[in-house]
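Novice: Model the following, please.
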Amino acid sequence: MTTVVLGLDGGCFELIQPWIDDGALPTFSNLAEDGVTSDMQSCLPPVTCPNWQSYATGTNPGKLGVFWWEAVDREERTIENRSTAGDFDGTHYWRFLDGETAVVNLPTSYPPSEVDGVHIAGGPGAEQAGYTYPESLEPELEERYDYAVHPEKMSLLSGDDPDNECVPEIYDLIDIRFDVLEDELKQGEYELVHLTVFYLNVLQHFYWDMDVVKRAWERIDERVDQVLEMEELENFFVMSDHGSNGIETTFRVNTWLEQHGYLQTESSISDYLHRAGITQERVRPILAKLGVEWWARRLLPERVQMLLPDEEGSVDKSGKADVIDWENSRAVASGQGPVYVLTDDPAERERIVDELIADLEGLTDEAGNPVFDQVLRGKDVYSGPHVDRGPDVVLDQAAGVHIEGKIGNAEVFGAPSKWHGENKDTGMFIGYGPTVDETAPLPDMHILDIAPTLLHLHGEDVPERMDGEVRRDLFEAGSEPANRDVSRVDVGDVGSTDSRTAERDVTDRLEDLGYME
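Specialist: I've put the predicted structure just below:
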């Protein structure tokens, strides 16, 4: 049995259904008719990091130990990137399969793990070297496909300019990913092939529903049609780590926290740089024109880079740590939802959480629209050994809202700037295969359900550690996977990374892509 899982970062029916209805995506239309489709819930916050690892392990962020791109360490008073493979606890579900696996372009999996097969890491945290297992695969990919992990001209992406030189680079990357998928599938050696198309959501972030995004989906539609024609394929699933929607307003959560007395800031070198006119927007074009931007990013420590403010004087990530008055602050937030209470006293921590929830629930923007769908306690969202070092409050941003995590802007609300599309917690799921029930309604489908369901489909036991459910309702009544009882077993984690370390800085890519806003 060979199963292909196509992961479309940020994919959702809200965006593509009009294009399906207009006939622009005939393959997705056929999949909807001959297979089963459903919305699918993501883990909160609905972001690439950690949702791709939640999919791959079947576990929630409280077990993974990673909740967003950055981690707030209350004891050490630091804010650092957390998105490489070694940052996550857990075992990828394909490690429990008997057959070989090909994993292509999985975000937050750098450095790649040893697998029975091949593993090609992807996403913002992956480097252009050391991204394959086995290592010998890397030169083969580059020679045969001109394979690249990232587009070269990523810094040219701008929501105001869809005609920049990076967009065609992304189209080429999409085709190359599918070329690799098809060639791996043709070998007939694999029980599972997984492919993630990551830079699709980057286009959606910058251009949301513009023609440049539609053309990317049309290209994917054509390539999926070719995959479905391959005789080696038996089961085909499409899924996303989260959904997307257009941005109407930006909510600057740390500005709100500061104005309401939860966050205190102090002067830093960033303030002096801003007053001197030394900002990211002014320095980076000069470095790029001189051809030294890449070298500056590689040679300067990440902490130094993050001291450089933007035009509004705002700083992010480790730069935030230097402007926070840790002694007198009660809370600080990351982008897209996580809020951390800054006290070691358990009773005081609970009191501040109660106060935050009371103050944030019902908050509206300047037009009177709700800013959040839900304001939740972290311990009600997550479970596992890492809950205590996760966010105390999780803001589920409402439709059309982008929560920005920078510190330093004077206004709580603003218009969309770098991004025009934001993530939301409703992604997509499509199932197609000989035992898939095309009429299955699949209520409450969750990203955590995929790993245990695929293990069950392939006749494997499901680890007790997995949080998701086996969705036997996905399969036709009377079929073998529908009839067979689910077998849950208590197994330990299989090592998910090898001995290589991944201490390289990924902040530059996160900045270019807008994730650290």
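
Novice: Only C-alpha atoms from now on, for both contacts and neighbour counts.
Specialist: Noted.

Novice: check which helix or strand covers Asp396.
Specialist: Using DSSP states H and E, Asp396 maps to strand 393-397.

Novice: what distance separates stretch 56-71 from the middle of the whole chain?
Specialist: Distance of stretch 56-71 from its chain centroid, counting by C-alpha atoms, centre = their mean, to the nearest Å, is 11 Å.

Novice: What is the biggest helix by length in the chain packed up against?
Specialist: Of all segments of type helix in the chain, defined using DSSP state H, the longest is helix 166-186. Contact here means 3 or more C-alpha pairs under 8 Å, 6 or more residues apart in numbering; DSSP states H and E; on that basis helix 166-186 packs against strand 100-107, helix 137-145, strand 190-197, helix 199-207, helix 211-228.

Novice: Please generate a structure for the following sequence too, so the two can be compared:
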Amino acid sequence: MINEEARVMVIGLDGATFKLLRPWIDEEELNFISECFKEGVHGELETVYPTLSTLAWPCFYTGKNPGKLGIFGYTLVEDIKNPQNRERIVNSTHVRSPSLWRILSKAGKKVGVVNIPVTYPPEPVNGFLISGFLTPPGRSYTYPEKLRKDIGDYEIDLEFEGGYSVLPDSDVKRERLFKNQAEITRRRFETSLKLIRSEHPDFFAMNFKGIDTIQHLFWNDKNILLDFYRKVDEYVEKLYKEMDPTHLFLMSDHGFHKSAEKYFFINTWLKDEGYLEKSKSVSGGFIDKVVQMGLKAVGRFGGLRKLLSTSMKENFLNFSSGRQIDFERTKAYGSRWGIFLNKKEDSKQTTLKKLISDLESAEDPENGRKIFKELILGKEHYSGDFAEKLPDTVPIPHPEYKLMPNLSEMIVKKKVDKPYIQGQHKSDPYGILIVRGEEVKRKSRIKGSKITDLFPTILNLMNVKSPRDIDGKVLKELFKPESRYRKESRAEKTVEEDEAKDSYYFSEKERIRKRLKRLNDI
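Specialist: Model (predicted):
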């Protein structure tokens, strides 16, 4: 069947990790996923840094590293160093590179895309597209627009107390969220099944974002997680049988782990190590004291911790760090995205080398444990027009620590915010990859796969040339030795990019920003 036109299905199991899946697969708790794992090729899938869905998914669907996209985290590249400029939230038009579905559409392939993050506003495709995470409530989220009427009670995100959110801000809402998430996941599945049946796409991609949400809330309760995964497993099998693709990709955008137990104040550490100079302004000192008083109060009184809203607790932690730094005399400073060296620093490379060495030695003063499991160098991971604006290093802490950019009295403190959040993913860059298909090896393992590699691999399967400026490589190890798909083909020139524009109203930005805070992405 080598001459048959390839039909490709991509299923995102958002936040899935083999730490969970492997024991369940061995015990055959997940029928279809276990079958795919045992019959096809599997391996870890390394994401981009930092490990955020709003960055990982655009890198997946463009095949490029963050230095070529113009976005970083939830915002635009030019905004990441300016804590005061928080107006522009990333949308699909900010991604300065053509998407996988646009390229396939131009090649005459019929595509279907459902619930992939950073696809709002929906772009025209040869087929259908339903946007995902970060879609403003009430706005058009389908292409073609008339599709919205046809999909009935489909919902983009969860609704809590009259406003959209992703994660609740109290324990009492968790049970209701689980039921709501299960219902929304069912609706997404049924909508996808209906569209596959009626539209017959050559390429179909869908993301089960609910897995990420449930793991954030119930990471410590593996029985609840398994119940949710079982239902998703059932849905994936039905979608697969309906489409009958020649090749199936099961993937996730990052891994997952238990929530942090302590804060590590990176700018306080940089100050103590001589890299950062604190402003001597009176207002900065006053603000710092207010912040510290707030932290102590929240940590000391359980009742106060419950009464304070999430946004208030966030404000205690994020209120004043920017204005307290003397940037003229500072060599390096930290943000939520990573550590930046002062561009005025004459001996930048010498400073970076020493900084990396000092970070490798950084310890928890309470127990002597190392803080960081890995230090990502920007020059090794970022390239392109925007690379110079990205962090010089992205420190990946051990899971028990959460990095905070605030200047504090201490380097390490007990974590007091969001006690109901049980799982996080900022310290686990390894998602999952499971592939099965007519040209795929059987019962094999693949190593070294990156999330950007899926873009050219899928295009290769569908006999479409990849843009020449992508970073991903065709995963030749997936395929049988005699397979024609082991050969990669690149286009002679790049595909044009559209002009980026802001697609959110101010009120929408505020609501979406709150959702991002709940996700711990801000």
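
Novice: Most tightly packed of the helices and strands packed on helix 166-186 of the first structure?
Specialist: helix 199-207 (a mean of 25; mean count of other C-alpha atoms under 10 Å).

Novice: Am I right that Glu328 of the second structure is in a strand?
Specialist: No. Judged by DSSP: H, G, I helix; E, B strand; the rest coil, Glu328 of the second structure forms no part of a strand; its state is coil.

Novice: What residues in the first structure pair up with the longest strand anywhere in the second structure?
Specialist: Counting by DSSP state E, the longest strand found in the second structure is strand 430-437. Using TM-score structural alignment, strand 430-437 of the second structure corresponds to residues 426-433 of the first structure.

Novice: ok, residues contacting that stretch?
Specialist: Here stretch 426-433 of the first structure makes contact (C-alpha atoms under 8 Å, 6 or more residues apart in numbering) with 10-13, 31-32, 34-42, 234-244, 438, 474.

Novice: ok, now stretch 226-237 of the first structure?
Specialist: Counting by C-alpha under 8 Å, 6+ apart, 1-6, 182, 185-186, 188, 429-434 sit against stretch 226-237 of the first structure.

Novice: Just among those, which is most surrounded?
Specialist: Phe429 (27 neighbours; other C-alpha atoms under 10 Å).

Novice: List the residues that contact the residue of the second structure most remote from its centre.
Specialist: Centroid-distance maximum for the second structure: Val282 at 38.8 Å, with C-alpha atoms, centre = their mean. By C-alpha under 8 Å, 6+ apart, the contact set of Val282 of the second structure is empty.

Novice: re the thing from before, what span of the second structure is the longest helix of the first structure aligned with?
Specialist: Going by TM-score structural alignment: helix 166-186 of the first structure matches residues 177-197.

Novice: mean distance, the matching stretch to its aligned residues in the first structure?
Specialist: Once the two models are superposed, stretch 177-197 of the second structure sits on average 1.6 Å from its counterpart in the first structure (mean C-alpha distance after the TM-score superposition for the first structure).

Novice: Figure out how far that stretch is from the centre of its chain.
Specialist: Counting by C-alpha atoms, centre = their mean, stretch 177-197 of the second structure is centred 21 Å from the centre of its parent chain.

Novice: got TSV for the helices and strands packed on helix 166-186 of the first structure, with distance to Arg330 of the first structure too?
Specialist: Putting these into TSV (distance: least, C-alpha to C-alpha, whole Å) gives the following:
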stretch	distance to Arg330 of the first structure
strand 100-107	33
helix 137-145	47
strand 190-197	39
helix 199-207	32
helix 211-228	41
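
Novice: Lys38 of the second structure belongs to a helix?
Specialist: Yes. With three-state DSSP as the criterion, Lys38 of the second structure is part of a helix.

Novice: I'd say Asn409 of the first structure and Asp310 touch.
Specialist: No. Here Asn409 of the first structure lies out of contact with Asp310, judged by C-alpha atoms under 8 Å, at a distance of 9.6 Å.

Novice: between those two, which one's more packed in?
Specialist: Asp310 (23 against 18).

Novice: Kindly state which residue of the second structure is aligned to that one.
Specialist: Match for Asp310 of the first structure (TM-score structural alignment): Lys313.

Novice: Distance of its match relative to Glu237 of the second structure?
Specialist: Separation of Lys313 of the second structure from Glu237 of the second structure (C-alpha to C-alpha, to the nearest Å): 42 Å.

Novice: Please apply the same query to Val464 of the second structure.
Specialist: Counting by C-alpha to C-alpha, the gap from Val464 of the second structure to Glu237 of the second structure is 27 Å.

Novice: cool, and Arg300 of the second structure?
Specialist: Here the criterion is C-alpha to C-alpha. By it, Arg300 of the second structure lies 49 Å from Glu237 of the second structure.

Novice: roughly how far apart are Ala129 of the first structure and Leu141 of the first structure?
Specialist: Distance from Ala129 of the first structure to Leu141 of the first structure, by C-alpha to C-alpha: 12 Å.

Novice: nearest spatial neighbour of Arg336 of the second structure, skipping sequence neighbours?
Specialist: Spatial nearest neighbour of Arg336 of the second structure, chain neighbours left out: Pro405 (6.1 Å); criterion: C-alpha to C-alpha, 6 or more residues apart in numbering.

Novice: how much space between the one you found and Phe340 of the second structure?
Specialist: 12 Å.

Novice: Overlap in contacts, the two.
Specialist: Jointly contacting Pro405 of the second structure and Phe340 under the rule C-alpha under 8 Å, 6+ apart are Gly334.

Novice: Good, wrapping up.
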